[in-house]
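1. Okay, predicted coordinates and the sequence, questions at the end:
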Amino acid sequence: MLRTEIEKALNVLKNGGVILYPTDTVWGLGCDATNEAAAAKINAIKERSADKSFIILLDNDSKLQSYVTEIPDVAYDLIEYAENPLTIIFSGAKNLAKNVINEDGSVGIRIVKHDFCQQLIQRFRKPITSTSANKSGSPSPLIFDEIDEEIKSAVDYVVDWEQELQNPKKPSTIMKLAPGGQFSFIRK
């Protein structure tokens, strides 16, 4: 049941743990985006460099101002009208773990339109990280069955929701948005 899975994932996040969970895109590794030790655990699981930043997920665009110093007005239109999952890289990240933010001070944020993620983030009241559930340099698993057993056993909790889905999801479109509103696509 959805509520039960949200409760279990919530407890892990509150205790600084790492979850393997379904998102609006590919399966992700998630933790409290304000917890530096939890983000470091994900880097260890993925065997990736500590200087790589994370995408963070929020349940509502009204929370952007808590994590970004300056939000161009166009951001709200982009979020509202995006037909596919859209990650926007904003300058001036704040109130996040140092190792979640890019070295240039930016952060990628996606407002999720996915029941499990929205409800989990709403209940957690903080952003969570989202990075593909694979070792660094390996292809992103598009369905749960493609996730390496080593990843599954390294996390603190594997969410039992949407594991049976066989329709592959794609990673999000990534767009960099400057404070003045100029933008460029990083990944389409």
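-> Yep, it's here. Keep in mind that this is a model prediction, so the values were computed, not measured.

2. from here on, contacts and neighbour counts on C-alpha atoms
-> Will do.

3. secondary structure element for the residue positioned nearest the centre of the chain?
-> In the chain, the C-alpha nearest the mean C-alpha coordinate belongs to residue 130, at 2.3 Å (CA atoms, centre = their mean). Here residue 130 sits within strand 128-132, counting by DSSP states H and E.

4. got another, please set it beside the one above:
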Amino acid sequence: MEGGNNKLDTQIFNKDNIKQAAQLLAQGELVAFPTETVYGLGADATNEEAVKNVYRAKGRPSDNPLIVTVADEAMMKKYVTEIPADAQKLIDHFWPGPLTLILFVKEGALPDAVTGGLPTAAFRCPQDPLTNELIHTLARPIVGPSANTSTKPSPTTAEHVYHDLKGKIAGIIDNGPTKIGLESTIIDLSVDQPVVLRPGEITPDELSEVLHKKVLLNKGTVQTKDVPKAPGMKYRHYAPSSPVYIVDDPADFAYIPHDSSVGVAALADNLHDLGDADSFSLGVSIDEAAHNLFGALRYFDSNEQIKTIYVQGFAKGNISAAYMNRLNKAASGNHFKK
């Protein structure tokens, strides 16, 4: 796929085609894969040209480092300088699972296209058995950014991936909808004080409990000239084509326009008296809302009639930090003011 210009026949794989998918990865092709969080876009992490094709397929800035997806701890050991005691505790408790660890890597072990030229890389071992089999079969780690066009909402189904990347990648492993719906928690263990760079289902409090020390939550931004340590820290993410506004108080849904050019995503109890506005239920709880957020944004993005999207915000709850992190990026920080 030179420069991402050649159209590919994007194949759909299942549990019976994992060997074929691994062969494509070994040949330098791109294959999307399922995880418990969102679908990832896989390429052999040791093949620099294949990794560069990930950036091309996604339209992603090349200074945005990629997560290295491994089959197990033993595979990760081949690339990191060491596994610190804190990392070992988290691996023992949370892997395989939705937790990504930033560690120092051996010099030259991974291409700069993966690390962004940094001395660190982000490692993750997902739960999905098909993806685990895929990486074991390849016998090398794969990169795993979300399998979507850059800036668009992350994909939670194989259909979402096909919509964005059909003709740009060789294949998609379909294992149904993802269970969590938001990307993994990323914790930086290359610093003295562990810090979460991207919130996810596993919260800083849960990490602190395992490590028996305070884990911070990063709320800063990355400057234009700097290379971020983790995905999602620097550029616009998760956004549909139409503007998104966060509605902090559900009572304020009464004050938004109620016409057919408006989309509303909220908990089921708040989807009433909306007139001609189109609606998408986020479920009945913050946990369900987190699972359904990207699906809601994609639902409205696929409807050309929708010109403005209003989404319910949440101030409290274990998962609210991760949910609001993604929603604030999708809305570029815009909140509805009545």
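-> Received, thanks. This is a predicted model, so every value here is computed, not measured.

5. What's the TM-score once they're superposed?
-> Aligned and superposed, the two chains score 0.88 in TM-score terms (TM-score structural alignment, normalised by the length of structure 1); 184 aligned residues with a CA RMSD of 2.0 Å.

6. Correct me if wrong: the residue nearest to the centre of structure 1 contacts residue 32.
-> No. If you go by CA atoms under 8 Å, residue 130 of structure 1 and residue 32 don't touch, sitting 10.0 Å apart.

7. Output the residue interval of structure 2 matched by the strand holding residue 130 of structure 1.
-> Mapped onto structure 2 using TM-score structural alignment, strand 128-132 of structure 1 spans residues 142-146.

8. Which part of structure 1 matches the host helix or strand of residue 265 of structure 2?
-> Using DSSP H and E, residue 265 of structure 2 maps to strand 262-266. Using TM-score structural alignment, strand 262-266 of structure 2 corresponds to no residues of structure 1.

9. Of all the residues in the next helix or strand after that strand, which ones are buried?
-> Per DSSP H and E, the first helix or strand lying C-terminal to strand 262-266 of structure 2 is strand 278-281. Applying a neighbour-count criterion of 16 or more other CA atoms under 10 Å, one finds 278, 279, 280, 281 buried in strand 278-281 of structure 2.

10. residue ranges of the strands in structure 1, please?
-> Counting by DSSP state E, structure 1 has these strands, from start to end: 19-21, 28-30, 55-58, 86-90, 107-111, 128-132, 157-158, 173-177, 183-187.

11. list the contacts for the aligned partner of residue 11 of structure 1 in structure 2?
-> Aligned by TM-score structural alignment, residue 11 of structure 1 pairs with residue 23 of structure 2. Residues near residue 23 of structure 2 by CA atoms under 8 Å, 6 or more residues apart in numbering: residue 138.

12. how many neighbours does residue 159 of structure 2 have?
-> As a burial measure, residue 159 of structure 2 scores 16 neighbours (other CA atoms under 10 Å).

13. Looking at structure 1, name the residue matched to it.
-> In structure 1, residue 159 of structure 2 lines up with residue 145, judged by TM-score structural alignment.

14. same thing with residue 32 of structure 2?
-> So residue 32 of structure 2 corresponds to residue 20, using TM-score structural alignment.

15. so its match makes contact with residue 158?
-> Yes. If you go by CA under 8 Å, residue 20 of structure 1 and residue 158 touch, sitting 4.8 Å apart.

16. Spit out the residues that contact these two alike.
-> Between them, residue 20 of structure 1 and residue 158 share these contacting residues under CA under 8 Å, 6+ apart: residue 152.

17. Of those two, give the one with the bigger neighbour count.
-> When residue 20 of structure 1 and residue 158 are compared for neighbours, residue 20 comes out ahead with 27 against 20, by other CA under 10 Å.

18. Quick one: residues contacting that one.
-> Counting by CA under 8 Å, 6+ apart, residue 20 of structure 1 has contacts 27, 28, 29, 30, 133, 152, 155, 157, 158, 159.

19. and these, which are buried?
-> Buried members of those, scored by 16+ other CA under 10 Å, are 27, 28, 29, 30, 133, 152, 155, 157, 158, 159.

20. Just the closest of those residues to residue 166 of structure 1, please.
-> residue 27 (12.2 Å; CA to CA).

21. The closest one touches residue 134, doesn't it?
-> No. Using CA under 8 Å as the test, residue 27 of structure 1 is too far from residue 134 to be in contact (9.3 Å).

22. Run through the helices of structure 1 in chain order.
-> Using DSSP state H, the helices of structure 1 run over residues 2-14, 36-46, 74-81, 115-124, 149-154.

23. Stretch 53-66 of structure 2 aligns to what range in structure 1?
-> So stretch 53-66 of structure 2 is aligned with residues 41-54, judged by TM-score structural alignment.

24. Can you mark which positions in the matching stretch are buried?
-> Within stretch 41-54 of structure 1, the residues that count as buried by 16+ other CA under 10 Å are 41, 42, 43, 45, 46, 53, 54.

25. Tabulate the helices of structure 1 (CSV), appending distance to residue 138 of structure 1.
-> CSV is the format used below for the helices of structure 1 (distance: least, CA to CA, whole Å):
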stretch, distance to residue 138 of structure 1
helix 2-14, 26
helix 36-46, 10
helix 74-81, 29
helix 115-124, 24
helix 149-154, 12
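
26. Out of the ones you listed, which is closest to residue 172 of structure 1?
-> With CA to CA as the measure, helix 74-81 is the member of the helices of structure 1 nearest residue 172 of structure 1 (12.3 Å).

27. Report the distance from the closest one to the chain centre.
-> 18 Å (CA atoms, centre = their mean, to the nearest Å).

28. Please verify my assumption that residue 76 of structure 2 contacts residue 70.
-> Yes. Between residue 76 of structure 2 and residue 70 a contact is recorded at 6.3 Å, counting by CA under 8 Å.

29. quick one: contacts for residue 177 of structure 2?
-> Counting by CA under 8 Å, 6+ apart, residue 177 of structure 2 has contacts 156, 157, 158.

30. rerun that using 6 Å as the cut-off
-> Residue 177 of structure 2 sits next to 156, 157 when contact means CA atoms under 6 Å, 6 or more residues apart in numbering.
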